[in-house]
Each structure stands twice: as structure tokens, then as C-alpha cells.
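K.L.:
fold the following and give me the result.
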Amino acid sequence: MEITKAGKGTAASTEAVPIGSTTGKPQGATVTFKGGVAAVAALDRVGTPFSWGGGSSTGPTKGIGRGASTTGFDCSGLTLYAWSKAGVRLTHYTGSQFRQGRRISLNDLRKGDLVFFGGGTGDPTHVGLYLGDGVMVHSPKTGDVVKKTRFLDSSYYRPIYRGAVRPG
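P.N.:
Presented below is the predicted three-dimensional model:
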């Protein structure tokens, strides 16, 4: 199975990279749009531990504070990692990521869009990466791991949904 990676400043390059079976893509599937590349990159990290302040464009890192002893991702670290694989640079802060891209309505979400939650009227406090059918991949909290969650049906996430952004 392969994925065509989007290069920096291009719609997509022709470099093919093998991907794991965690993507749920049929054998031989190729993803050429940046959001799809980001989604596959995030899905390949399912099971990685949450680490407060963890994650970079190269992968999981030791976090800071309460994440200092764990190698993994926090929510914005996962999304910046995933989008870096599509050639898009994001900051490592949920509030900043909320302002990095074009706002997308709930009805127009597509794979790879960033979905934001919480924070009342201030910056959102959580970010995930949309996969389709009301599902996101995210790094939820200390003691948990990167996983998929149905947020549109969730009694926790749905009421605190803040909006979505399409990076790049």
C-alpha cells in the first residue's frame, strides 16, 4: 500500500511512501491531497502515548511538565506532526492552530481538517484531525493514547465543538 506525499509548496509530489494497515485504506489506495496525507500520518500514530507538550514535525518527543517522562504527543503536537508530512507547518499550540488556515463549516469537513473543542470564548483547548463520518484521530489526555473517537455523537465532545480549520 502506498501514499503519495504532498510536497512543500506543491499540490502533491510523486514520492510514494509505504503506509501501515491502520489507515483502513483498501490495498493499492493512493492519497494525493494534503489532508489525506495528514490523516494517514496521524492514523499511523494510533496507540502512541499522550505526553503534555510532546510531539514535533519528526514524531513523538518527551513532553514538558507532567509530560516530561513520557515520549508521545499532545493534541496539537499530533496535528503539527501529521500536517508536516503534507508539507504544511503548524505551531505547537491549539489556539494558534485555530488561526492557521481557512475556517470550514461542519457540513464541509473533509479528511485532514482540524476540529477544535472547548475553551469557552477563549482559545480552544483541544484539537483533533477529522477522518470522516464524524470521527477524529486525536491525543486526548494524560494516561491515554492517540486514538479515533466519534465526536459528532459524543455527549462530551459535541457540546464543546468550536469549529474547524483546513490548513495549507
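K.L.:
every contact and neighbour count from this point should use C-alpha atoms.
P.N.:
Fine.
K.L.:
ok, and the closest non-adjacent residue to K85?
P.N.:
A38 (6.2 Å; CA to CA, 6 or more residues apart in numbering).
K.L.:
ok but that neighbour is inside a helix, no?
P.N.:
Yes. Applying DSSP: H, G, I helix; E, B strand; the rest coil, one finds A38 inside a helix.
K.L.:
this one as well, want them side by side:
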Amino acid sequence: MATGALVMGPPKAHATSASTASNITATAKRYLGTPYKFGASTSRTDIFDCSSFTKYVYKKHGIYLPRTSKQQSRVGSFVPRSQLRPGDLVFFYSPVHHVAIYIGDGKIIHTYGKPGVTISSIKSGWWSKKYQTARRVG
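P.N.:
Presented below is the predicted three-dimensional model:
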């Protein structure tokens, strides 16, 4: 009988863990009101577009996302709308061209147009109608 020890490294950070999701949400909220600019550089924090915002926030927590919302919609695993958890990425339009971070209670944090980084509800109205899919990353 062979004996041996299985050696495993430290667990990877997952946006689905409560503490990581809470930290992602807290980081995102620090940028409320930051202006929107389409094509904003991922190295800037004085302006964001939707995907540079998500890329930046997740990177602060060791989760590396591709640059565009369309690319981000292909990472991680699919999450049904009924099973969203804080820290999940939520995507809008068809084809996908907007991304947000689910923060719980039917709310997302994201950036677009005049309000810049803002919190919106996806329970009804415009964002509910444009909802397409969600992904859990980590």
C-alpha cells in the first residue's frame, strides 16, 4: 500500500465567498460617482467604463478579468438569475455590451453615462428588461 501526503496550495480567492464578495462590493462602492467615459483605460481610477470598472475592482481582489464586457461574459460559470449572489457579474443587452456587479437585494453597481458609478435595481424597469446573463468568477 502506497502512502503519501497530498500537498495543496492556499485556496484561490472566489468572488462567491461571502468575505470576498463583501470586499468586492466595498471596493466598488468607494468609486460611487466616478465619471463614466467609454474606452477608459484600465489603469485609471478617475474615470471608468463598465468593463474597466469591473476589471479594476476584481483585480484588487486577485481576480483577473478580460477587458471587454463581451469577453467577461465568457469567464467563470453561468448563474441563473434566481440564484444571483453578491460578487456575481451581471450582463445586459443582446449582444452583451454592459456589465455590472451584483451587490444583493436585486441591486447592481456599475457605470454608464451621466451618473457615472451608481447603484441600480434589476428587479423591475429598464435594467430588468435588458438583463441577459450572469457569471460567477473566481
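K.L.:
aligned to the residue nearest to K85 of structure 1, what sits in structure 2?
P.N.:
When structure 2 is aligned by TM-score structural alignment, A38 of structure 1 is paired with I24.
K.L.:
three-state assignment of Y130 of structure 1?
P.N.:
Here Y130 of structure 1 is strand, with the state taken from three-state DSSP.
K.L.:
list the residues that contact it.
P.N.:
Counting by CA atoms under 8 Å, 6 or more residues apart in numbering, Y130 of structure 1 makes contact with A39, L109, R110, K111, G112, D113, L114, V115, M136, V137.
K.L.:
contact partners for the fifth one?
P.N.:
The contact partners of G112 of structure 1, by CA under 8 Å, 6+ apart, come to K34, G35, G36, V37, A38, A39, L129, Y130, L131, R166.
K.L.:
can you tell me which of the residues you listed are buried?
P.N.:
K34, G35, G36, V37, A38, A39, L129, Y130, L131, R166 (16 or more other CA atoms under 10 Å).
K.L.:
is it true that the third one touches K111?
P.N.:
Same thing as G36 of structure 1. Yes. In terms of CA atoms under 8 Å, G36 of structure 1 counts as a neighbour of K111; the distance is 5.7 Å.
K.L.:
tell me how many other residues crowd K60 of structure 2.
P.N.:
Close neighbours of K60 of structure 2, defined as other CA atoms under 10 Å, add up to 12.
K.L.:
actually Y31 of structure 2, sorry about that
P.N.:
The tally of other residues near Y31 of structure 2 (other CA under 10 Å) stands at 21.
K.L.:
picking up where we left off before, make JSON lines from the contacts of G112 of structure 1 and add distance to R150 of structure 1 to it.
P.N.:
Listed next are the contacts of G112 of structure 1 as JSON lines, based on distance: CA to CA, whole Å:
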{"residue": "K34", "distance to R150 of structure 1": "22"}
{"residue": "G35", "distance to R150 of structure 1": "18"}
{"residue": "G36", "distance to R150 of structure 1": "18"}
{"residue": "V37", "distance to R150 of structure 1": "20"}
{"residue": "A38", "distance to R150 of structure 1": "18"}
{"residue": "A39", "distance to R150 of structure 1": "15"}
{"residue": "L129", "distance to R150 of structure 1": "12"}
{"residue": "Y130", "distance to R150 of structure 1": "10"}
{"residue": "L131", "distance to R150 of structure 1": "10"}
{"residue": "R166", "distance to R150 of structure 1": "19"}
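K.L.:
in helices only, show me the contacts of Y130 of structure 1.
P.N.:
A39 (DSSP state H).
K.L.:
show me which of the contacts of Y130 of structure 1 is closest to L80 of structure 1.
P.N.:
For these, the minimum distance to L80 of structure 1 (CA to CA) is 10.2 Å, reached by L114.
K.L.:
mind telling me what the closest one corresponds to in structure 2?
P.N.:
Aligned partner of L114 of structure 1 by TM-score structural alignment: L89.
K.L.:
list the residues that contact its match.
P.N.:
In this structure, L89 of structure 2 makes contact with S73, V99, A100, I101, Y102, A134, R135, R136, V137, judged by CA under 8 Å, 6+ apart.
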